[in-house]
Every structure is written in structure tokens, then in C-alpha cells.
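K.L.:
take a look and give me a structure for this.
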Amino acid sequence: MAAVAERVFSGVQPTGNLHLGNYLGAIKRFVALQETHDCLYCVVDLHAITVWQDPEELKRHTREVTAAFIACGIDPKAHIVFNQSQVSGHAELAWIFNCVARMGWLSRMTQFKEKAGKDRENVSLGLFAYPSLMAADILLYRATHVPVGEDQKQHLELTRDIAQKFNVDFAASIAANGLGDAYFPLTEPLIAGPATRVMSLRDGSKKMSKSDPSDFSRINLTDDADAIAGKVRKAKTDPEPLPSEEAGLKARPEADNLVGIYAALVDGSRQSVLDQFGGGQFSTFKSALVDLAVAKLGPIGAEMKRLMDDPGAIDAILIDGADRARVIADRTIADVKDIVGMVRRG
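P.N.:
Reported below is the predicted structural model:
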């Protein structure tokens, strides 16, 4: 892949049940970024195993995420689509970053606190060190930008801290190896769009999640038209008409969520949706949202199912992507080993 000024890296965990939140918050944006950036999109299976995964389910979910990437419009020939474990540089660089990052930094990660809960002594070391691996994922390709949701901003800030500390700690060696004043970029977040955080269809105060016991809380990317329509119609609302101004959504989380979903699906703003539907009954708006969601998401689910019927073809895409990613990764690992002072093959 030719070098370009800006490179995007992002990943999705293969933990099953990809839903509308994954699509609007991440994958839809991945597709758009193909037009402006050199992109690497990774199925992060090493991250998935920070909690126990059934081996056969992990394989299936890895292929499912890959199928979702392609069904949504990512071009695996123009860009790189691969699974993390096929490129050993992720684990190698993560270890070096484990030796750069500080325990205090990782201890402050709010996602670790939330996932570990009160049983911190019994969670895996991998779950604690997860953000260090995330930093390695990004910096292995010296990515300049990462599309992230609000809940991942803290991890990207840690990535920047690790990059900065590495550059400072090894400044003399970086210069001595002819690699400039700083080796790793301070990666910038890409946070945009009207629905970067999609909430549950049953509770507008909670994020849409595959772990919610109610399947009616989310729209899965594999749902057919009937399932999509039923879930939108049953989505929680309030008895008031839609407001005409966006400020009127602030105390109405379910209305705000549905308006945000509509806006994201049409690449518009919440206010543009309210200009069209404000003052009208929720039933009218929901009918329009049903038609829109079915039109946008139905074909994605159908294409995912078609792709999943040929796992060998999906595996071939991942192997090709990993081979191309490895070319970039191996150069970074060689440079980092020289910077750190490790003896290696020439």
C-alpha cells in the first residue's frame, strides 16, 4: 500500500450480534472514510479473548464481522480488512507498550472499572492491559486518525500518552536511527455524526447493547424486514408530539434516540428531521422510520447471510488483508526494535 498523509485504523470485536449501534456508530463511518483515507479495518479477536470465548463461536463471529464490513460497503481490495491475531506485531508491540505505559494510567480507565465491577481481583490481566493493546493496534500502522465513539475517547487519549512517552523516552535513539524527531504520531480522534451513541429502543438512557436480555432493545444487522419493522414500531416513546426544535428533545431520551437514528440513516441532522416531522404524532414519524430502516438495513442483513454461506471466501479476504497489513506492521516492529535496542535479523 502506498504511503499517504493520513491513515485510519479501527477495529470491531467479534463477540456476536452486531446491531444498529455498531453500524451507525462505527461501520457506516468506516465506509465513508474509504473516500478520504488509507484505511485498515480489523476484527480484533485478541481483544475478544480478554473474557472467555467459545472457540467455535469466536471463529463464527470473526467471519460475521468481516461479512458485515463487506455488506455495508467496505472494499477489501482497495483497503485492508483482516483479523488481529494473524499479524503478530499487535502482540509484540503491545508488550513493549506494557513496559512504557504506567499502572496508574491503566487503573484510571473507566471501561476497565465498569467491566471488572467489584471482582477486579478475578478478571484477566488481558482485560486490565486492553488499552495498551489498543494503542499497539493503532500505532503499529502509525495511524493518524481513529474513528471512535464517546466511550472510547479515554482509550485514545491513553494511546496518545503512550506514543508521547515512547517518543520522549527514546528521543535520542529515534534520532540516531534516522527516524526523525518523533517516531509515533499523536493519533487524532474522528468523532462525528448525529448518532455516534445509539441508545436502547426500550430505554433511552442505556446504550444499545448485544448483552441486553431483550432482543427488542436493538436492531441486529442480520434482522429481516419484518423484524426491523416490529422493533421500530414497539420502540419506547412518550405520548407527546415531536418537538419542532432540537432543544425540545433534551428531556425526552427515547424521542431523541429515534430522531438521532433517523438523522444518521439519512446523513442529516436532528433539526432537519424535526423540520420534517416536528409537531406531528409519533405514529407518523415511526412509520417513516420503519420504511427508512428497512430500506437501509434490510439489504445489509441479506448480503451478510449470503457471505456467511461461504466461509472459505471470507477467510481468503482475511488472509489477504493480513498479508498486506503485515508488510506495514513488520516495518514498524523492525524500527521499534532498533529504537529500543533489541538485536534482530537484518
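
K.L.:
contacts, neighbours, all on C-alpha from now
P.N.:
Fine.

K.L.:
whichever strand or helix holds residue 283 packs against which elements?
P.N.:
When elements are assigned from DSSP states H and E, residue 283 belongs to helix 282-308. Here helix 282-308 touches helix 55-72, helix 225-234, helix 253-265, helix 311-340, going by 3 or more Cα pairs under 8 Å, 6 or more residues apart in numbering; DSSP states H and E.

K.L.:
one more time with 10 Å, if that's ok
P.N.:
Under the contact criterion of 3 or more Cα pairs under 10 Å, 6 or more residues apart in numbering; DSSP states H and E, helix 282-308 touches helix 55-72, helix 225-234, helix 253-265, helix 270-277, helix 311-340.

K.L.:
and the ones you listed, which is most packed in?
P.N.:
Greatest average neighbour count among the helices and strands packed on helix 282-308 goes to helix 253-265 (a mean of 23), per mean count of other Cα atoms under 10 Å.

K.L.:
which SSE is residue 8 in?
P.N.:
Residue 8 belongs to strand 7-12, assigned by DSSP H and E.

K.L.:
where along the stretch 101-250 of the chain do the helices fall?
P.N.:
103-107, 110-116, 125-139, 153-169, 171-176, 225-234 (DSSP state H, counting those that start in this stretch).

K.L.:
and the third one, what's buried?
P.N.:
Within helix 125-139, the residues that qualify as buried by neighbour count (16 or more other Cα atoms under 10 Å) are 126-139.

K.L.:
one more to line up against the first:
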Amino acid sequence: MALPCRNNLKFLFRFLLKSNYWERSFCAAVSPENKNPPGSGRVFSGIQPTGVPHLGNYLGALENWVSLQNQYPSVLYSIVDLHSITQPQDPAQLRNNILNMAASLLACGINPEKAILFQQSQVSEHSELSWILGCLTSMPRLRHLPQWKMKSKQKNEGSVGLYTYPVLQAADILLYKSTHVPVGEDQVQHLELAQDLARIFNYRYGDVFPEAHALLGSTRKVKSLRDPSAKMSKSDTQTMATISITDSPDDIALKIRRAVTDFTSEVTFDPETRPGVSNLVTIHAAMATISVEEAVLQAKGLDTGAYKALVSEAVIQRLTPIREEFQRLRADRAHLQNLLELGNRRARELAAPVLAEVRHKVGLS
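P.N.:
Have a look, this model is predicted:
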């Protein structure tokens, strides 16, 4: 061991007292007040290349990503392929998924002239910073993160990569001195780890990293079409449960037609007692860019069967141009690879001087 456990604990205790950690920790993650007003700072976020995004991904994250690239002067979006290999991956399929994700993001509206779109593994500074930060992270801190508990229980065990991937996630954020990170509510604790590591590093070695603030995403939760008690998921074994952003109009109409509702024909919005119908109302409102109240008003006089046709129309109208653009981009593999390589170079230009600064502070150079 590089440092005895007792020394680590003493250091951590001194750090908590001096940094006023307990008062600052949660507030820093979700407070709307921060040092960087909208229109300044740097945004970073990442997405795993685990297949073409579905409707929940689009409404919960990607739609917001497109908006953020127009609000901030510096925006980075990473296809985080290193995170994806914490689960077994077929190498050929992974290569294909990386290009599929790049095409999906571009088709959804990510503009490589406004945002740096890049492949995480092609910027080696991510891995080196992750190791350095891992040496500042206690095992109990990682053990209590909810996703480790959930995923390790599902597998009855977990890999070292799965255990430490929140540290890599923190490195992804800190490497670019990011000031804002769009996250869902289930990711706030992982952002808190990045904030903690920024404070610990700065306290031990001198100021380098800002503490990134959460940009909490949409509160719209798109549920499975077959089980409205669960989130829509790419890993769902029921093909009728999930709408992909590249689904054909016929597939979209069929999936919505078979969506689980209930025995009441009137359309109302009550997620607690009518989750299936309420899920359709949420989807309709989001895709038609109207309020939930307006969606319910448009459904007046329709039974759930007729309303499903209205929902299908809104989804098809919104996703058709995305599907067509995805197909156009995917037909030109060389163009996609060139766009990613350009993004990789731009990301490395930002990452290299930060890692050089970190290496010097730590004593590695």
C-alpha cells in the first residue's frame, strides 16, 4: 500500500473539517446558484454505446443536450466506450455500436461545430487521470454508490471495472475542468463523487479543478410500453416495450397500439392509478411539445384505442427526420469516422494540458 490506512483516515478527517464538506456536499450538486451563470462555463456529458438510443434517452437526455450546445460556449459530449466494457461486449458489435451512437447523436441534432463529439477511449488522458483520482478514493465511498449495489446484486458479483467506473466518470468530468454536467436524479451521487475528488485533489495538491454543478434534466420519465412500472430500456427483452429513435412508422404504430393501458376508456393523467395511460400522455405531450393538460384536452372524446393513434402520429412525426438522417449518416462510414477523429483531436487538445498540470502537481513530472 502506498499509504497506511491510518494516514488516509487522518487526512480525510482534516479535509472534511477544513473544507466544511458536510454543509457543502449535497447543496453543491443541485443548487441552482453557482459561480457560472447560464451562457458561461463548460458542459460535459457522456453516453455509453450500447445500441441506438430509445425514446426515453431522447426525451430524458439528448433533447436537452441539443439545447445546451446553444447555451454554453464550450460543450463536450463523449461516447464513453470504456464504461461500456464493464459488461461483456462483442468487439465487432462494440465498434458498430460506437458508430451507431455517433450517427444517433448527430441525427438528433448534436452539431460538431458547436459541441465536441468524441470517443472516450481515444483520449488516453481519461484513463491516466482516473488512476490518479482512484488513489484518492476510498473503497467504502465507492461501495455505497447505488449503481454498484444494484448491478453487483444483479450479477451476484461485479468486476473491478464496474466497481471503479464512478472514478473514471469523475475523471471524464474533471479532465476538461467542466463546470456543468447534465444529469438525471439517479446520477447526482456520482456527480457528488466528482465534486469530492475535486476538493480532495485541490486540498492536497493545490487548486486545479472547479466543482462541477448539476444541470438536472427533464423530470419526464418515459416508461416501458409493456410494463409502465419500469423505465423504458434498451435491455428490455420484450421488443414491444421500447421505441427506438430509428423505428419505422409501422413499428412505432404497432408498439403504441399494443401498449398496456387499463379497462377505462377515458384518457386521464394519473400516474399513480393509471400508469399505462399516463405514460402515453407523457409521450404525446413531449413529442408534440405541448403540456400534459393540453394533451389530455386533445384526447377529450377519444377512447384509449383512438388516443393511441394520436400518440403514434406525434411520435412518428418527430422521429421520422431523425431516422432518415441516421440512415444517411450511417451509409457513409468514412464520414462518421472522420467526424469522430476530429472530435478526438479537439478533446485531446483540451485534455493534454490539464493532465500535464495534474502530473506536475502530483510529482509525476
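
K.L.:
superposed, how do the two chains score by TM?
P.N.:
Once superposed, the chains reach a TM-score of 0.89 (TM-score structural alignment, normalised by the length of structure 1), with 325 aligned residues with a Cα RMSD of 1.7 Å.

K.L.:
before we move on, the earlier item: next, format the helices of the stretch 101-250 of structure 1 as CSV and append distance to residue 72 of structure 1.
P.N.:
Conversion of those to CSV gives the following (distance: least, Cα to Cα, whole Å):
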stretch, distance to residue 72 of structure 1
helix 103-107, 34
helix 110-116, 28
helix 125-139, 22
helix 153-169, 24
helix 171-176, 40
helix 225-234, 16
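
K.L.:
among those helices, which is nearest residue 78 of structure 1?
P.N.:
helix 125-139 (19.3 Å; Cα to Cα).

K.L.:
now that closest one: which residue numbers in structure 2?
P.N.:
Using TM-score structural alignment, helix 125-139 of structure 1 lines up with residues 160-174 of structure 2.

K.L.:
and that stretch against structure 1, how far off on average?
P.N.:
Compared with structure 1 after fitting, stretch 160-174 of structure 2 has a mean deviation of 0.6 Å; criterion: mean Cα distance after the TM-score superposition for structure 1.

K.L.:
from the chain's centroid, how far away is that stretch?
P.N.:
14 Å (Cα atoms, centre = their mean, to the nearest Å).

K.L.:
one more: stretch 187-198 of structure 1?
P.N.:
Its chain's C-alpha centre and that of stretch 187-198 of structure 1 lie 10 Å apart, by Cα atoms, centre = their mean.

K.L.:
so which helix or strand takes in the counterpart of residue 41 of structure 1 in structure 2?
P.N.:
Taking TM-score structural alignment, the alignment pairs residue 41 of structure 1 with residue 77 from structure 2. Assigned by DSSP H and E, residue 77 of structure 2 belongs to strand 74-79.

K.L.:
against residue 186 of structure 2, how distant is the alignment partner in structure 2 of residue 252 of structure 1?
P.N.:
Aligned counterpart of residue 252 of structure 1 in structure 2: residue 274 (TM-score structural alignment). Distance of residue 274 of structure 2 to residue 186 of structure 2, given as Cα to Cα, to the nearest Å: 24 Å.

K.L.:
those two: who's more crowded?
P.N.:
Neighbours per residue (other Cα atoms under 10 Å) separate residue 274 of structure 2 from residue 186, with residue 274 holding more: 17 against 9.

K.L.:
would you confirm that the more buried one contacts residue 304?
P.N.:
No. Using Cα atoms under 10 Å, residue 274 of structure 2 makes no contact with residue 304, being 11.8 Å away.

K.L.:
any shared contact partners between the two?
P.N.:
Common neighbours of residue 274 of structure 2 and residue 304, using Cα atoms under 10 Å, 6 or more residues apart in numbering, are 261, 262, 263, 264, 267, 268.
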